[in-house]
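# structure for this input, please:
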Amino acid sequence: MNPKDVVYESPLHGYQGDRVPQAQKVLPAGLTLCISREAGARGGTIARKVGDLLGWQVFAQDSIDYLLQQENARQQLETELSISSQDWLAEQRKRLEGQRWPSEDAKTLVDLLLVIAARGEAVIVGRGAGFLLPPQSTIHVRIVAPFPDRVAWLAQLLRLTQQQAEEEVQARDRRRARFLSQVFGQEAADPTRYDAVLNSSRLGVEACAQILGWMVRTRQALTAWASDREALLPDSGLWERPS
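You can find the predicted model right below:
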């Protein structure tokens, strides 16, 4: 055998040669929880509850729509980012360079979601955020419920008849599915795109929020986060907010 053809590997034990230090990962300021939901499955209610449990800001329809309309507010969010978070944001923008979005509004939305994620410790409801953001710093879940339960909830919430509620649930599901397909080329019904799928009818709103909070805290504890950020389970209880 020609010695030039031999591939020498570093030994598993003892001296392993001079190691080249790995570049430190660029990370956002914290994790982001993205909640996808079927219409009427109470995903928004669950998001607010888990936001209260974690002490995280919730970005739902009203707040996201406001930020999309106010460029100054979006710029303010970005100027408040730390240096490392700005580096992460720049890396994500570079990752998406050349991506063709269906409209300028979609492009603005994508950039807003990146800024929110760079801030970290945020709950984002809908808008396909979980399909956009990298899984290394994102927990992506979907809230589902049986169709009759979703219809009953929406009928009560919006004071609709049974038929009106059925049509509204179906219309909302279609709009959300069309949005995901047009902007991100994804299907909401694909369970492999999520870290977890929770049935709010079986579990209840409170249990869903507790499970999501546990997922976040566990992920924080198991993730090798930036050295200057502590991400451990609180010693005095799972739901104690970190100081």
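# for the rest of this, base every contact and every neighbour count on C-alpha atoms.
Fine.
# who are the packing partners of the longest helix along the chain?
The residue-count maximum for a helix in the chain (DSSP state H) belongs to helix 162-184. If contacts are counted by 3 or more C-alpha pairs under 8 Å, 6 or more residues apart in numbering; DSSP states H and E, helix 162-184 sits against helix 147-158.
# give the other helices and strands that the helix it packs on contacts.
Looks like helix 147-158 contacts helix 162-184 (3+ C-alpha pairs under 8 Å, 6+ apart).
# and this one, please, so the two structures can be compared:
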Amino acid sequence: ITKHMQRWEMTRAEWARQTRVAQQPLPGKFGPYITISREYGSGGTELSHLLAEKFGWHVFDREIIEAIAGRTHAREELVARFDEHRQNAMDTYLRNLFTGQRFDNTQYLYHLSQVLLSLAHNGNAVILGRGANFVLPPEAGLRVRVTAPLALRCVRVMHELGCDEKKALQEINRRDQFHVHGDDACAYDVTINTAQIEMAAAADLLIRLVEAKLKPAESRAAA
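Take a look at the predicted model:
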């Protein structure tokens, strides 16, 4: 991600030097990329790796947290707390007081957006979560939502964590409460229900959708 960030900063700096107007459109070419928003236990992570393997792209997940920590000199576990869910003012105050590090929601969201934009600028990326579908230019990538019925998600989480049904449901509910805007259908190009379609078939379908959406856009840009 460090190389991606350096390239993005160079492009943005040149754009700022030439325009001197912050309200101008974002500089440079974006994509191709795929953003994957997924319900916990839906299989979205597995699907992301299948897509990356088929395209020869990279999956970015935990690396995004590492990049934010590197930019802000904050500890990764501190960034991860904001990554999991937004902290309220008292949480932030107490955490900063006891850790000696100043890091809040505004900083997290700013640096998150910069990391996401750098990945989209360089392209060939499968980006997991973090609201990337809301941040990045929609015309340059495919925005995917991965879902599954609660019963199937529960079985998958039990297998993943090696826990009983009660613990799996608690973990699903805990994660779901921090993604209250995830079901906005207009924020995605396609929704995949992994209870109705196998992973390999879903990956093949998404590959065709990427080609259908992005290749015409590339042709228009080149014209």
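# overlay them and tell me the TM-score.
Superposed pair, TM-score by TM-score structural alignment, normalised by the length of structure 2: 0.69. Supporting alignment: 166 aligned residues with a C-alpha RMSD of 2.1 Å.
# re the thing from before, in the longest helix of structure 1, what's buried?
165-166, 168-169, 173, 176-180, 183-184 (16 or more other C-alpha atoms under 10 Å).
# matching residues in structure 2 for the helix or strand following that helix?
Tracing the chain past helix 162-184 of structure 1, the next element assigned as helix or strand by DSSP states H and E is strand 196-199. The aligned range for strand 196-199 of structure 1 in structure 2 is 190-193, by TM-score structural alignment.
# does the residue nearest the centre of structure 1 belong to a helix, a strand or coil?
By C-alpha atoms, centre = their mean, structure 1 has its centre lying nearest to Cys34, at 2.8 Å. Look at Cys34 of structure 1: counting by DSSP: H, G, I helix; E, B strand; the rest coil, its state is strand.
# so it makes contact with Leu132?
No. Using C-alpha atoms under 8 Å, Cys34 of structure 1 is not in contact with Leu132, being 10.0 Å away.
# who's in contact with the host helix or strand of Ser63 of structure 1?
Per DSSP H and E, Ser63 of structure 1 falls inside helix 61-69. Under the criterion C-alpha atoms under 8 Å, 6 or more residues apart in numbering, residues 73-74, 108-109, 112, 125 lie in contact with helix 61-69 of structure 1.
# angle of the next helix or strand along the chain from it against helix 61-69?
Next in sequence after helix 61-69 of structure 1, counting helices and strands by DSSP H and E, comes helix 71-79. Interaxial angle of helix 71-79 of structure 1 relative to helix 61-69 (axes from the mean of the first three to the mean of the last three C-alpha atoms, to 10 degrees): 100 degrees.
# which residues of structure 2 does the following helix or strand past helix 71-79 of structure 1 align to?
Per DSSP H and E, helix 71-79 of structure 1 leads on to helix 83-95 as the next helix or strand towards the C-terminus. Aligned by TM-score structural alignment, helix 83-95 of structure 1 falls on no residue of structure 2.
# got it, and stretch 130-147 of structure 1?
Going by TM-score structural alignment: stretch 130-147 of structure 1 matches residues 133-150.
# and for the matching stretch, what's in contact with it?
Contacts of stretch 133-150 of structure 2 (C-alpha under 8 Å, 6+ apart): 30-39, 41-44, 113, 116-117, 120, 187-195, 209-210, 213-214, 217.
# off-centre distance for it?
9 Å (C-alpha atoms, centre = their mean, to the nearest Å).
# for the longest helix seen in structure 2, which outside residues touch it?
In structure 2, with assignment by DSSP H, the single longest helix is helix 199-222. Identification of contacts with helix 199-222 of structure 2 by C-alpha under 8 Å, 6+ apart yields 32, 46-47, 50-51, 139-142, 192, 194.
# 6 Å - rerun?
For helix 199-222 of structure 2, contacts defined as C-alpha atoms under 6 Å, 6 or more residues apart in numbering pick out Leu51.
# kindly report the same for stretch 166-173 of structure 1.
39, 151.
# state the span of structure 2 onto which it is aligned.
The aligned range for stretch 166-173 of structure 1 in structure 2 is 169-176, by TM-score structural alignment.
# just the buried residues of the contacts of helix 61-69 of structure 1.
74, 108-109, 112, 125.
# and the residue nearest to Glu76 of structure 2 when sequence neighbours are not counted, how many residues sit next to it?
Spatial nearest neighbour of Glu76 of structure 2, excluding adjacent residues (C-alpha to C-alpha, 6 or more residues apart in numbering): Ala69 at 5.5 Å. Using other C-alpha atoms under 10 Å, Ala69 of structure 2 has 19 neighbouring residues.
# what does Ala125 of structure 2 give?
Ala125 of structure 2: 24 surrounding residues under other C-alpha under 10 Å.
# identify the residues contacting it.
33, 57-58.
# try it again with 7 Å
33-34, 57-59, 119 (C-alpha atoms under 7 Å, 6 or more residues apart in numbering).
# tell me the two of these that are most distant?
Farthest pair in these (C-alpha to C-alpha) is Trp57 and Leu119. Separation: 11.5 Å.
# who has more neighbours, those two?
Between Trp57 of structure 2 and Leu119, counted using other C-alpha under 10 Å, Leu119 has the larger neighbour count: 28 against 17.
# on that earlier part again, closest one to Ala188 of structure 1 out of the contacts of helix 61-69 of structure 1, please.
Val125 (13.5 Å).
# contacts only, for that closest one.
Applying C-alpha under 7 Å, 6+ apart, the residues contacting Val125 of structure 1 are 34-36, 44, 59-60.
# which of those residues does structure 2 keep?
Retained in structure 2 by both residues aligned by TM-score structural alignment, their matches' C-alpha atoms under 7 Å are the following of the contacts of Val125 of structure 1: 34-36, 59-60.
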